[in-house]
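Asker: could you work out the structure for the sequence below:
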Amino acid sequence: MKSIKPTNYDQYLFHSGKHYQAYDFMGAHPGEYNGESGTKFTVWAPNAEKISVVGDFNDWQKNKNQLKKIEDSGLWVGFIPEARPGDKYKYWITGYNGQERVKADPYAFKAEKKPKTASIVTDMDKYQWNDSKWLKTRENTDILKEPVSIYEVHLGSWKRNSKNEVYNYKEIADLLIPYLQEMNYTHVELLPIAEHPFDGSWGYQTTGYFALTSRYGSPEDFKYFVDKCHQARIGVIIDWVPSHFCKDDHGLRLFDGTELYESNIKLRAENPQWDTLNFDFGQPEVWSFLISNAIFWFEEYHIDGIRADAVSNMLYLDYGKENSNWVPNEYGGRENIDAIKFLRKMNEVVFSQYPGVMMIAEESTSWPQVTSPGYIGGLGFNMKWNMGWMNDTLEYMKSDPVFRKWEHNKLTFSLMYTYSENFVLPLSHDEVVHGKRSLLDKMPGDYWQKFANLRLLYAYMMAHPGKKLLFMGGEFGQFIEWNYKQELDWFLLDYTKHQEIQNFVRDLNQTYLNESPLWELDYSPKGFAWIEPNDNSQSVLSLIRYNTNDQPVIIALNFTPVPRDNYRIGVPKEGVYEVILNSDEDIYGGSEYSGKTKYQTDAREYHGFPYSIELTLPPLAGIYLKPAKDKRKISRP
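Answerer: This is a model prediction of the structure:
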């Protein structure tokens, strides 16, 4: 390369918010320039008076390697022959008012392991990928019509070694991937793995957006993890935080002595609920920073999806604030117009470059059209967490079965809006911390009933339209709340009941994969029909899921500890119905109340269907059935 200066076109795109690979020239890039080896540095700091690069290569002396400001631009550039991959560095910035700050590189690809905070010069081109077949298949796949069962993981506390030390990405790959395969998950979702200073933020307060956290190893180690997941046919989703950033002095806050990444309007910048700073989406360079960061994770690490955290905080100027502590938009409203435009553009850019990936919004309000395209007024995501379903369902499941008949609408209300968005059903980390108790401990009743209720919860989730997500530990009945400081209580698998709930989740996932009616039409009303949604007196739900060929799976769920003998439901087809899953089986810790595996239809119209069957519904249990194989036509109600 002849020049270290970004091209005029690169500068134009960057300053107009349209540079979607800004990481290609921003930050530290080792290489050869004018025949000389070294590292090129570029940083955006328009209001700085002077910037030096300090690091291992100059004994951290601030006057040795000064950058030059590009005229009429906020970019500073420089070339340091002595700087090599592996060297630690920071920017020594003299602000416009003479105040000095020492900052990590916003575009650094690697950072020191906490509590140290320096950036590290990194060569990102050393890993040889082996997942081209996976990527080609992904490009031509409509993920909305595929099975998606996600295992949500915090890498630092899934498992640890005998010294209570975290595993690195390679070690985790060799442990976690076989487990994901054994448990029949399709995807793994990782809590944020960009660099963050405080373990207790779980990664949701970021300092290094392009820097993979060094807690678990190197960029090559994580590429190995993703590559091995793909070779095992497992997709990788990461949590990503484009909404706000932490205030640590080495991070983005007051980067050049002024508000660059945050708003210069204090009430908009300050985020009191998390003590962080909100990004300023009216700043085009922030668009280039964040959109290129999303692209970076897909391009450099081959990930398959992003779950954007705290989207509601982006959309509403008054989110989490008292009435007097926010500034309305230019029309007097609470909507963040710049953030809305940003989200639309970000999703448009991601899907144009990476068809087949997932862009998932964690949006906790009823903002419309989150998963509709931007050109019709949507935000452009292709999936959204269904927080309403999660809240209603857990409230229902926590109630004593005696009182559930009066809470029945909490199970059925979600079907009033389930096709308004492309939903993911999350039972996530947020529901098992801060005094909320673990999923198992939320369940009412005695010891046996707690496990039965948990199996029933999972059976209901898998029957409901939408993709699925379960946080680690939930699959084997973790009894205590999640603690990020220690590994999950794997010793519980020495006890039969925890082995049995794990067996059930494994087989439930397998049933889900095997039966296309449970996922093929997740986002179409053609894929779902109630049989009987209103039997609140007995707290029983019955429903049908269909695939594109009209093949049904019948699900009946009994939410009381009272068995329901001779429970008649309508069905769409004459013949024999086979039980393909029963949460009350002995191998799952059930009562084995009914060992019946086949039901013959009666020519008796019921629930609007031409045929019906009489089921034996076990206590606190769900059963899945489907017609024995034949070619007779199915009649819908």
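Asker: C-alpha from now on. contacts and neighbour counts both.
Answerer: Noted.
Asker: residue 234 touches residue 183, doesn't it?
Answerer: No: Residue 234 lies out of contact with residue 183 (Cα atoms under 8 Å); the separation is 11.7 Å.
Asker: just list what the helix or strand hosting residue 508 packs against, helices and strands only.
Answerer: Using DSSP states H and E, residue 508 sits in helix 496-514. When contacts are defined as 3 or more Cα pairs under 8 Å, 6 or more residues apart in numbering; DSSP states H and E, helix 496-514 packs onto helix 447-463, strand 576-582.
Asker: buried ones in the longest one?
Answerer: Residues 449-463 are the ones in helix 447-463 that count as buried (16 or more other Cα atoms under 10 Å).
Asker: again with stretch 229-247
Answerer: The neighbour-count check on stretch 229-247 (16+ other Cα under 10 Å) flags 229-230, 232-247 as buried.
Asker: okay, how far is it across it, tip to tip?
Answerer: Using Cα to Cα, to the nearest Å, one end of stretch 229-247 lies 34 Å from the other.
Asker: repeat for stretch 47-59
Answerer: With Cα to Cα as the measure, stretch 47-59 spans 26 Å from end to end.
Asker: who's in contact with that stretch?
Answerer: Here stretch 47-59 makes contact (Cα atoms under 8 Å, 6 or more residues apart in numbering) with 60-68, 74, 76, 82-83, 87-96, 98, 256-258.
Asker: are any of those residues buried, and which?
Answerer: The neighbour count (16+ other Cα under 10 Å) marks 60, 62, 65-68, 76, 83, 88-95, 256-258 as buried among these.
Asker: I figured residue 170 was touching residue 219, is that so?
Answerer: No: in this structure residue 170 lies outside contact range of residue 219 using Cα under 8 Å: 10.6 Å.
Asker: one more to put side by side:
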Amino acid sequence: MLCLVSPSSSPTPLPPPRRSRSHADRAAPPGIAGGGNVRLSVLSVQCKARRSGVRKVKSKFATAATVQEDKTMATAKGDVDHLPIYDLDPKLEIFKDHFRYRMKRFLEQKGSIEENEGSLESFSKGYLKFGINTNEDGTVYREWAPAAQEAELIGDFNDWNGANHKMEKDKFGVWSIKIDHVKGKPAIPHNSKVKFRFLHGGVWVDRIPALIRYATVDASKFGAPYDGVHWDPPASERYTFKHPRPSKPAAPRIYEAHVGMSGEKPAVSTYREFADNVLPRIRANNYNTVQLMAVMEHSYYASFGYHVTNFFAVSSRSGTPEDLKYLVDKAHSLGLRVLMDVVHSHASNNVTDGLNGYDVGQSTQESYFHAGDRGYHKLWDSRLFNYANWEVLRFLLSNLRYWLDEFMFDGFRFDGVTSMLYHHHGINVGFTGNYQEYFSLDTAVDAVVYMMLANHLMHKLLPEATVVAEDVSGMPVLCRPVDEGGVGFDYRLAMAIPDRWIDYLKNKDDSEWSMGEIAHTLTNRRYTEK
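Answerer: Here you go, the predicted structure:
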């Protein structure tokens, strides 16, 4: 269990840590409760590619054809009927069918990726293949849009006329175009505005590229749409990291912050202002980790960054990608690790500037999101990912790899994990700790498998990564390693602790404070899970 704590010494005043938005329910379940006997029927699972028309990939983007054996592969060769989690908590054996099915689904998906993409690590480098990338030969743009009938790349580089920049579609629904250099220079200059134009149902629509790395808006125009910006600065303008990542602390002390709200002036603060003015104060107050909210671009500022529109773009209100790199590097120079608030539980329903714009009524397998009611979160008014889709997995895993590799983040706090874990998303559900609430037909196994893949990948890429789950249900083994049968997170965010402090400070006199209640809230976690 992980809480955002304030160390005992506080020599320098700090802005109060920001708190994330509430879920429908925040009931704090007991550590280990009685089990139930709900059993999932075990499907006959064969280790084969589930994607129609899957082909072997020999790509220049692949890094290694041979994958070194790890604990998870050893589990695949071993007996998934007896996972180490049963030794930690024998009550979980009642749900052996669930865990067997879940682990086989994970191993099947991982095996399919390795067979068809080279390795999970290669698969997670999708950001080097999709989106706009410049190499020695020219500029290549790829976009997954299977529902599109025609497609063009437009921007100020071609006066927003795509007649000469038509794209071609392959059998997997991926559109692509290669544009040769002009006089030895990229045809699409750095800082060019760009959009993806496609035809569907006789109507042409313009969308921001799904993997755009920067997006801006004309703030002087009310309601103006965002534009995608091709971010490819020359070497002289690229930020170069100077400091290594600090070692992983035994006990993270985390200061959660919203960069835009961190300044003293009534204005949106910048990454560089935060780095120069706030980070030293955080370090002086004995924190060892900073958790940044609202990093990914979100057109609705009041969403606190939780209605993401552009998953690979930094929030432009606070600066450029190079400015964010400066912030992370400055934190590392002070011995501070930096976690990023990552939102893979849902996406903004914005059409003109968000990923939702690629949903034009096609089937679930041709979209980033589920079709119908399953694809909408009725409380958050947002779209829900289809975690079983091959290209959605590529998009999300590549998104994590991108922030780790390009910006040197030290880990993530996964937002809205409770919503991901269950088909009911935790809406109007008061979790009591009964195991039947965690392992039943309500469990969203596709999402669980995605999180297992994500945690396995991150800890392989960066063994000292810190990955935190914002879960208020108390799902068992959420914070046990994947090779043991768990979901793989390092910590579960202790949401009940700040709620308890707020309740005490607002509603109770000092004489009414219960030391027993406080101690229970601080230590209420499952055995062997943090």
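Asker: can you calculate the TM-score here?
Answerer: The TM-score (TM-score structural alignment, normalised by the length of structure 2) is 0.69; 394 aligned residues with a Cα RMSD of 2.7 Å.
Asker: thinking again about what came up before, so the helix or strand that the helix holding residue 508 of structure 1 is followed by corresponds to what in structure 2?
Answerer: Next helix or strand after helix 496-514 of structure 1 toward the C-terminus (DSSP H and E): strand 528-535. Mapping strand 528-535 of structure 1 onto structure 2 (TM-score structural alignment) gives no aligned residues.
Asker: on contacts alone, who are the packing partners of strand 528-535 of structure 1?
Answerer: Here strand 528-535 of structure 1 touches strand 540-546, strand 564-571, going by 3+ Cα pairs under 8 Å, 6+ apart.
Asker: contacts for it, please.
Answerer: Identification of contacts with strand 528-535 of structure 1 by Cα under 8 Å, 6+ apart yields 408, 412, 465, 540-546, 569-571, 607.
Asker: which part of structure 2 matches the helix holding residue 508 of structure 1?
Answerer: Across structure 2, nothing matches helix 496-514 of structure 1 (TM-score structural alignment).
Asker: help me confirm that residue 415 of structure 2 comes into contact with residue 469.
Answerer: Yes: assessed by Cα under 8 Å, residue 415 of structure 2 is found in contact with residue 469 at 6.9 Å.
Asker: just the ones of the buried ones among the contacts of stretch 47-59 of structure 1 in strands?
Answerer: Mapping these onto strands (DSSP state E) picks out 68, 76, 88-94.
Asker: returning to that earlier point: okay if I get the helices and strands packed on helix 496-514 of structure 1 as a markdown table plus distance to residue 615 of structure 1?
Answerer: Listed next are those as a markdown table, based on distance: least, Cα to Cα, whole Å:
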| stretch | distance to residue 615 of structure 1 |
| --- | --- |
| helix 447-463 | 17 |
| strand 576-582 | 10 |
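Asker: could you find the counterpart of residue 168 of structure 2 in structure 1?
Answerer: Counting by TM-score structural alignment, residue 168 of structure 2 corresponds to residue 68 in structure 1.
Asker: equivalent analysis for residue 307 of structure 2, please.
Answerer: Aligned counterpart of residue 307 of structure 2 in structure 1: residue 205 (TM-score structural alignment).
Asker: mind checking how far that match is from residue 244 of structure 1?
Answerer: Applying Cα to Cα, the value for residue 205 of structure 1 to residue 244 of structure 1 is 7 Å.
Asker: intersection of neighbour lists for those two?
Answerer: Counting by Cα under 8 Å, 6+ apart, the common neighbours of residue 205 of structure 1 and residue 244 are residue 276.
Asker: for burial, what's the neighbour tally of residue 275 of structure 2?
Answerer: Neighbour count of residue 275 of structure 2, defined by other Cα atoms under 10 Å: 19.
Asker: name the helix or strand for the counterpart of it in structure 1, please.
Answerer: In structure 1, the residue matched to residue 275 of structure 2 (TM-score structural alignment) is residue 173. Using DSSP H and E, residue 173 of structure 1 sits within helix 169-182.
Asker: ok, and what's touching that helix?
Answerer: For helix 169-182 of structure 1, the external contacting residues (Cα under 8 Å, 6+ apart) are 151, 155, 186, 188, 216-218, 221-222, 224-225, 228-229, 232, 234, 506.
Asker: need the max-distance pair from these.
Answerer: The span of those, defined through Cα to Cα, is set by 218 and 506 at 31.9 Å.
Asker: quick one on the thing from earlier: okay, and which of the buried residues of stretch 229-247 of structure 1 map to helices?
Answerer: Secondary structure defined by DSSP state H assigns 229-230 of the buried residues of stretch 229-247 of structure 1 to helices.
Asker: among the buried residues of stretch 229-247 of structure 1, which lie within strands?
Answerer: Within the buried residues of stretch 229-247 of structure 1, residues falling in strands by DSSP E are 235-240, 244-245.
Asker: quick check: residue 281 of structure 1 touching residue 338?
Answerer: Yes: with contact defined as Cα under 8 Å, residue 281 of structure 1 reaches residue 338; the gap is 5.2 Å.
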